[in-house]
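>>> coordinates only, no sequence provided:
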């Protein structure tokens, strides 16, 4: 959308009926329309219905919706996927995000008004169990936990190559992967940089799985795991670079600022910190993903956290003791890399 012009009537209605638009997208992927048209471009609606074992009427409703959303192109004489659908959902693996939105985001976001009024993640009621965060609750629901992990891995797979392309890790020798989870980023970075040593930091129950993953990839000699509470415990020293990927948005500003002070204390002079996340612009009106997705953190995940702006990250880094900064904008999925050096 052009800045400042407001929305058109069509755009307004697309927002109003956005839940239906998502279900069209999800169905196009889940029942196989996109996959079939990827293999058989030019198929008619009747041929799609027959191939997928669907009745003509529901298939027509679905295909008509997909055409209206410009996810599928053409008419009844011949259909094809739009180039972006072909790239993302047929050749690529962006479909891994759709069950996360369907099974986790959408049930919980129905309580968004309540979350706004209460200032709490009241949408968590849709996920039985103990604990005050989605992450606690899903430890007892392996199916939904897999859906969440698939979404997180898909995000890392789609974005990590852009981090590498910035070249900011080219001179790093020892990296702290803070909140590194089960090792997705550490494993990929270790494979790309054969001389890089990595220490992955996370909680006890997480690093045990990370160690197994790292060993399966034959990287245990270069990638260590270290169990700690990164917000409360001193961080290990000896590394020249610290990576916080998809870590800061989960937590409150107070917790994040404390963590950055902890990181700065652990790094040597000329050490650098890398903040890798979706980032809001400094006007805080875009990009769409970075300004819409925080509703998930409020209503469901934890009741706090957001995607912060570039200027907010720089302010926090400066406050923590970093003195030189560089921005790497325009990366995949609204991501940016904000680097800070300690001097």
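Ah, there it is. These figures come from a predicted structure and were not determined experimentally. Residues are numbered from 1 along each chain as shown.
>>> only C-alpha atoms from now on, for both contacts and neighbour counts.
Noted.
>>> could you point out which element follows the host helix or strand of residue 23?
Assigned by DSSP states H and E, residue 23 belongs to helix 18-30. Per DSSP H and E, the first helix or strand lying C-terminal to helix 18-30 is helix 33-39.
>>> now that next one: buried residues?
33, 34, 35, 36, 37, 38 (16 or more other CA atoms under 10 Å).
>>> packing partners of the helix holding residue 23?
helix 56-68 (3 or more CA pairs under 8 Å, 6 or more residues apart in numbering; DSSP states H and E).
>>> contacts for the helix it packs on?
21, 24, 25, 27, 28, 45, 46, 48, 49, 72, 73, 74 (CA atoms under 8 Å, 6 or more residues apart in numbering).
>>> all strands for this structure, in order.
72-75, 78-81, 174-178, 197-202, 223-227, 241-245, 272-278, 324-328, 335-341 (DSSP state E).
>>> for those strands, give me a markdown table that also has distance to residue 135 and mean neighbour count.
Formatted as a markdown table, those follow (distance: least, CA to CA, whole Å; neighbours: other CA atoms under 10 Å):
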| stretch | distance to residue 135 | mean neighbour count |
| --- | --- | --- |
| strand 72-75 | 36 | 18 |
| strand 78-81 | 36 | 21 |
| strand 174-178 | 17 | 24 |
| strand 197-202 | 14 | 23 |
| strand 223-227 | 18 | 21 |
| strand 241-245 | 17 | 23 |
| strand 272-278 | 19 | 24 |
| strand 324-328 | 30 | 14 |
| strand 335-341 | 23 | 23 |
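>>> one more to weigh against that first structure:
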């Protein structure tokens, strides 16, 4: 359905919001980190004037004035009849909603500076923003070397959008009682650990870059499961990456979106060579065309620009139709198509 055109005054207002969006973003992060928003909410029945807030929080009156003025215009705070500040619903979610805070921290700590190089990244098809952190071709090579705060925000973002579906996925993964599983892109080993807890017999091989592999194997060893797990280093961007084992189940969770279409096809073909007719390849992704909520689709589209400017310069969040075409082209076929929760799709693939 075609939307009605905006009136000029409304269109100008929306354009102004975009023009000054970084100011509102940094205001939000600053008010949150200074404890202003939290204090206003938790002391809603007390005096929340500029003067009182300044005294209690040890923030200058000037600082609070400039921050709270724009926060009020952005509908993060409002004033009551006493001219004191209150948190709006938007302000509440910015302060207390886990998903919003994960997104805020990821944007602020991981993406903000790098996105300044977006035009060069588009022009050169390289993650030019990555130079803000180090001299790597992709962020994955330097992930284990990032500043601890940046690393924390990256992993919290990654885990928030993957860990929640693991419980739902486990019953599907183990419905045929697999004895062996290959976890491709194991990251910190969280899913591997859940599999080991879920099934006492399964043996798992994890494939990842050296830095991530070291972390994952250490976490698995600390949990007492080293005897059931082996690790293999792999660089999917090398000329001839190879999976040296076969397994009942091959697992790729939010892994393939880290690559271009051409690279995804190569990975799927490599996986196919390692599979037998009885093997299953299970792919979990958040597809842009399968989101119930418009804000979820918007978040995924924004995440694509992280891949462009910082991660690798050539990947993105994809439509399901793109993946299905690549799966078929790689000599595989989708046998089951599951929805997991509100955001995720789980595809079960077998050799044709």
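Now that the structure is in, tell me what you want to look at. This one's a predicted model, so the numbers in the text were calculated from it and none came from an experiment.
>>> re the thing from before, mean shift of the helix holding residue 23 of the first structure relative to the second structure?
Superposing on the second structure and averaging over aligned pairs (mean CA distance after the TM-score superposition for the first structure), helix 18-30 of the first structure comes out at 2.0 Å.
>>> with distance to residue 293 of the first structure added, can I get the strands of the first structure in CSV?
Listed next are the strands of the first structure as CSV, based on distance: least, CA to CA, whole Å:
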stretch, distance to residue 293 of the first structure
strand 72-75, 25
strand 78-81, 26
strand 174-178, 22
strand 197-202, 24
strand 223-227, 30
strand 241-245, 16
strand 272-278, 10
strand 324-328, 21
strand 335-341, 13
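>>> quick revisit: mind picking the two most distant members of the contacts of helix 56-68 of the first structure?
Using CA to CA, those span at most 22.0 Å, a distance reached by 21 and 46.
>>> so which of the contacts of helix 56-68 of the first structure wins on neighbours?
With neighbours taken as other CA atoms under 10 Å, the top of these is residue 72, carrying 24 neighbours.
>>> any idea how far residue 94 of the first structure is from the residue nearest the centre of the first structure?
The residue lying closest to the centre of the first structure (CA atoms, centre = their mean) is residue 155, at 4.4 Å. Residue 155 of the first structure sits 9 Å away from residue 94 of the first structure, going by CA to CA, to the nearest Å.
>>> for residue 161 of the first structure, same thing?
Taking CA to CA, one finds residue 161 of the first structure at 15 Å from residue 94 of the first structure.
>>> repeat for residue 321 of the first structure
From residue 321 of the first structure over to residue 94 of the first structure (counting by CA to CA), the distance is 38 Å.
>>> likewise residue 269 of the first structure?
Residue 269 of the first structure is 40 Å from residue 94 of the first structure, by CA to CA.
>>> compare these two (neighbour count), which wins?
More crowded of residue 269 of the first structure and residue 94, by other CA under 10 Å: residue 94, with 18 against 13.
>>> how about that one, what does it touch?
88, 154.
>>> mind listing the helices for the stretch 201-343 of the first structure?
204-216, 253-266, 288-292, 294-296, 310-320 (DSSP state H, counting those that start in this stretch).
>>> do the stretch 51-200 of the first structure as well
Under DSSP H, counting those that start in this stretch, the stretch 51-200 of the first structure gives helices at 56-68, 83-85, 98-100, 106-109, 112-118, 134-138, 142-165, 184-192.
>>> what residues does the second one touch?
Translated: helix 83-85 of the first structure. For helix 83-85 of the first structure, using CA under 8 Å, 6+ apart, the contacting residues are 34, 71, 72.
>>> kindly report the same for the fourth one.
With contacts defined as CA under 8 Å, 6+ apart, helix 106-109 of the first structure is touched by 122, 123, 124, 125, 126, 295, 296, 299, 300.
>>> so it corresponds to what in the second structure?
Helix 106-109 of the first structure corresponds to residues 112-115 in the second structure, going by TM-score structural alignment.
>>> ok so, going back, which of the contacts of helix 106-109 of the first structure are buried?
For the contacts of helix 106-109 of the first structure, buried by 16+ other CA under 10 Å: 122, 123, 124, 295, 296, 299, 300.
>>> which residue in the second structure aligns with residue 162 of the first structure?
That one, residue 162 of the first structure, aligns with residue 165 by TM-score structural alignment.
>>> its match against residue 339, yeah?
No: here residue 165 of the second structure lies out of contact with residue 339, judged by CA atoms under 8 Å, at a distance of 10.2 Å.
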